[in-house]
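K.L.:
I'd like to go over a predicted model; first the sequence, then the structure.
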Amino acid sequence: MTLRRRRTALYMPASNARAIAKARGLACDVVILDLEDAVAPDEKARARQQVVDEIGAGGFGTRELVVRINALDTPWGADDAAAVRAIGADAVLVPKMASVSGLAAVRHALREDGPPIWAMIETCAGVLALPALAAAAGEMRLAALVAGTNDLAKEMRCRPGADRMPLVPALAGLVTAARAAGIVALDGVCNALDAPDRFAAECAQGVALGFDGKTLIHPAQIDAAHAAFGPSAEDLAWARAVIAAFAAPGNADKGAIRLDGQMVERLHLAEAEAVVAEV
């Protein structure tokens, strides 16, 4: 089975045909065609039809293709859901997810056989609902949790600096919920386009917190995020050493072995195999 990576998920405004065309040639793992924040109210209908047309035209290669719709309680949400539920998108990203009942409403709007749901956690209520959302993930075909750090910071009235300290508990909670449900966790965007050091620091923090990847707002952020969320040379060396150690004839049936002065268990073997699969 080929491992599907989500190191980079790039938002592209669904109303911008040139941006969508460019996305077909970018190195990002995921393209998110955005019908929500990136599209003005009087452009919503045109952008929706453009998404239908562009996905129908294809050409996105191996990139995972996700559509961010407007929330169902907006004037555009129901039409968005009806338009995208059967056009071949890999998933539908829903903003401001805050309850299991809201998740169920989206599942109903997309139909049982419609695409998986990716849920944005960008409100205080959404953070508090994380355990319940994780518990409902299987039934509702919830496949990813995505941090909406800008809106969350606004609602919390906090002022996250470069270390994003006020948001760390919520981010860690999101990752914990995703791991409990066995689904993907994506970090929020970095708005500082002209501050590569800050972007690199956010990526490193996201890796440390356990995120699978990061949502992006500009193609220039792709390479740095790939480097951060991909395995380092040290990670690969460790993983290959663990795999080789367990493959040794005397270790085939052991649950734990000693390697370079450390105790290594079979759970580390599974982790090592996942690291090597990312290459």
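P.N.:
Okay, I see it.

K.L.:
all contacts plus neighbour counts: C-alpha atoms, from now on.
P.N.:
Will do.

K.L.:
I'd assumed Ala86 was in contact with Arg111.
P.N.:
No. Contact criterion Cα atoms under 8 Å: Arg111 and Ala86 do not qualify, at 9.3 Å.

K.L.:
contacts for the strand or helix carrying Cys203, please.
P.N.:
The secondary structure element spanning Cys203 is helix 196-209 (assigned by DSSP states H and E). Applying Cα atoms under 8 Å, 6 or more residues apart in numbering, the set of residues contacting helix 196-209 from outside is 162-163, 171-172, 175, 187, 190, 192-193, 213-214, 221, 224-225, 228-229.

K.L.:
just the buried members of these?
P.N.:
171-172, 175, 187, 190, 213-214, 221, 225, 228-229 (16 or more other Cα atoms under 10 Å).

K.L.:
helices - which of the residues you listed land there?
P.N.:
171-172, 175, 225, 228-229 (DSSP state H).

K.L.:
residues contacting the residue nearest to Ile257 when sequence neighbours are not counted?
P.N.:
Nearest residue to Ile257 in three dimensions, chain neighbours excluded: Val264, at 5.3 Å (Cα to Cα, 6 or more residues apart in numbering). Val264 makes contact with 242, 256-258 under the criterion Cα under 8 Å, 6+ apart.

K.L.:
buried subset of those, written for PyMOL?
P.N.:
To isolate the buried ones among those in PyMOL, judged by 16+ other Cα under 10 Å, type:
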select buried, resi 242
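
K.L.:
ok, which pair from the contacts of Val264 is furthest apart?
P.N.:
Comparing every pair within the contacts of Val264 by Cα to Cα identifies Val242 and Ala256 as the most remote, at 10.8 Å.

K.L.:
can you give me the buried ones in stretch 189-200?
P.N.:
189-190, 198-200.

K.L.:
cool, and stretch 252-266?
P.N.:
Within stretch 252-266, the residues that qualify as buried by neighbour count (16+ other Cα under 10 Å) are 264-265.

K.L.:
now do the end-to-end distance for it.
P.N.:
Distance across stretch 252-266, first residue to last, is 10 Å (Cα to Cα, to the nearest Å).

K.L.:
what's the answer for stretch 74-89, then?
P.N.:
Its start and end residues considered, stretch 74-89 measures 21 Å (Cα to Cα).

K.L.:
okay, now the one to match up with it:
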Amino acid sequence: MATTVRPRRSVLYMPGSNARALEKGRSLPADGLILDLEDAVAPDAKAAARDTIAQALAAGGYGGRELIIRVNGLNTPWGYDDLRMAAASGADAVLLPKVESADSVRQAEAVLRTAGAPASQTIWCMMETPLGVLNAKEIAGASPAVGALVLGTSDLAKDLHAAHTAQRLPMITSLGLCLLAARAYGLAVLDGVHLDLNDDEGFAASCRQGRELGFDGKTLIHPKTIAACNAAFAPDADEIAHAHRIIAAHAEAAASGKGVVLVDGKLVENLHVENARRLVALAEAIAAL
């Protein structure tokens, strides 16, 4: 799937069984909403939740927010029906849980396309098991339909017997492998949730670390964290101004037959210009929202 500059700073999980929550999602400043049929919905409520999501998406009103349906796995009683509903829902993407192989991606894609899913509907993959992380490269390249990798750090920490530490050192290898796989195939990649809603400082630190590592944004479990997440993953005014200076200076140098130029005392080459253009395009896309 070709890479596009689309803001994914904040992507909020919302329980698919809660019609009031889905209604509230129409006014929240999140870049994306994951309408959840898996962890957030009890077994006896899954069929009703499927209908609730379908009705909410049919009603529309979500503006430019990216809409993703997290389905149940195909090894559950609900997975196939979830995918068939998602195919006709108008959602931008389908999020597959606990992906561990390229074959599982292709199997889900076959169900979606048979059910009439448009070519524009992408597949996002939850990376939340050790085997899934070890197979990140194969998963990312499983199909042109794959659009993003999403870290499921809570399940991953459980399986690794790892602690949730401030600097997330037990998770660094897993985060890095998924980042490498996503970037190698031109995919978006989203960091996992921060579980302690009373830990504002820890949440901010997690966002800073995620952006420094290279994540596009973070998945969230509560609307109150959206604003801080949006700010953390967006280029600030100084970054945007610096990017414009880099683009202008390099263009002037190129017109004079020069390949490199100094900007604010630092050497600028083509790679810096590419990143500057990406930041400017991201800022413009955020403003358009």
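P.N.:
Great, that's in hand. Keep in mind that this is a model prediction, so the values were computed, not measured.

K.L.:
return the member of the contacts of helix 196-209 of the first structure nearest to Val52 of the first structure.
P.N.:
The shortest gap between Val52 of the first structure and any of the contacts of helix 196-209 of the first structure belongs to Lys214, at 25.4 Å (Cα to Cα).

K.L.:
ok, now how distant is His242 of the second structure from Arg50 of the second structure?
P.N.:
Here the criterion is Cα to Cα. By it, His242 of the second structure lies 46 Å from Arg50 of the second structure.

K.L.:
got the residue ranges for the strands in the first structure?
P.N.:
Counting by DSSP state E, residue ranges of the strands within the first structure are 8-13, 30-34, 64-68, 91-94, 117-121, 142-147, 184-187, 213-216, 256-259, 262-265.

K.L.:
can you lay out these as JSON lines showing distance to Gly77 of the first structure?
P.N.:
JSON lines is the format used below for the strands of the first structure (distance: least, Cα to Cα, whole Å):
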{"stretch": "strand 8-13", "distance to Gly77 of the first structure": "16"}
{"stretch": "strand 30-34", "distance to Gly77 of the first structure": "13"}
{"stretch": "strand 64-68", "distance to Gly77 of the first structure": "10"}
{"stretch": "strand 91-94", "distance to Gly77 of the first structure": "9"}
{"stretch": "strand 117-121", "distance to Gly77 of the first structure": "14"}
{"stretch": "strand 142-147", "distance to Gly77 of the first structure": "18"}
{"stretch": "strand 184-187", "distance to Gly77 of the first structure": "23"}
{"stretch": "strand 213-216", "distance to Gly77 of the first structure": "22"}
{"stretch": "strand 256-259", "distance to Gly77 of the first structure": "52"}
{"stretch": "strand 262-265", "distance to Gly77 of the first structure": "48"}
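
K.L.:
out of the ones you listed, which gets nearest to Met156 of the first structure?
P.N.:
Closest to Met156 of the first structure of those, according to Cα to Cα: strand 117-121, at 12.8 Å.

K.L.:
coming back round to it: quick one: the helix holding Cys203 of the first structure aligns where in the second structure?
P.N.:
Counting by TM-score structural alignment, helix 196-209 of the first structure pairs with residues 200-213 of the second structure.

K.L.:
ok, now stretch 119-130 of the first structure?
P.N.:
Aligned by TM-score structural alignment, stretch 119-130 of the first structure falls on residues 125-136 of the second structure.

K.L.:
quick one: that stretch to chain centroid distance?
P.N.:
Stretch 125-136 of the second structure sits 15 Å away from the centroid of its parent chain (Cα atoms, centre = their mean, to the nearest Å).

K.L.:
check stretch 70-81 of the first structure too.
P.N.:
Counting by Cα atoms, centre = their mean, stretch 70-81 of the first structure comes out at 21 Å from the chain centroid.

K.L.:
repeat for stretch 212-222 of the first structure
P.N.:
Per Cα atoms, centre = their mean, the displacement of stretch 212-222 of the first structure from the mean C-alpha position of its chain is 10 Å.

K.L.:
got the contact list for the counterpart of Val100 of the first structure in the second structure?
P.N.:
When the second structure is aligned by TM-score structural alignment, Val100 of the first structure is paired with Ala102. Listed by Cα under 8 Å, 6+ apart, the contact set of Ala102 of the second structure reads 138-142.

K.L.:
recalculate using a threshold of 10 Å.
P.N.:
Ala102 of the second structure is in contact with 132, 135-143, counting by Cα atoms under 10 Å, 6 or more residues apart in numbering.

K.L.:
kindly report the same for Trp124 of the second structure.
P.N.:
The contact partners of Trp124 of the second structure, taken as Cα under 10 Å, 6+ apart, are 68-70, 93-97, 99, 105, 140, 145-150, 187-189.

K.L.:
can we see that at 7 Å?
P.N.:
With Cα atoms under 7 Å, 6 or more residues apart in numbering as the criterion, the residues that contact Trp124 of the second structure are 93-96, 146-149.

K.L.:
Tyr80 of the second structure: which of these is nearest?
P.N.:
Leu96 (11.6 Å).

K.L.:
test my guess that that closest one contacts Met126.
P.N.:
Yes. Taking contact to mean Cα atoms under 7 Å, the distance of 5.9 Å between Leu96 of the second structure and Met126 places them in contact.
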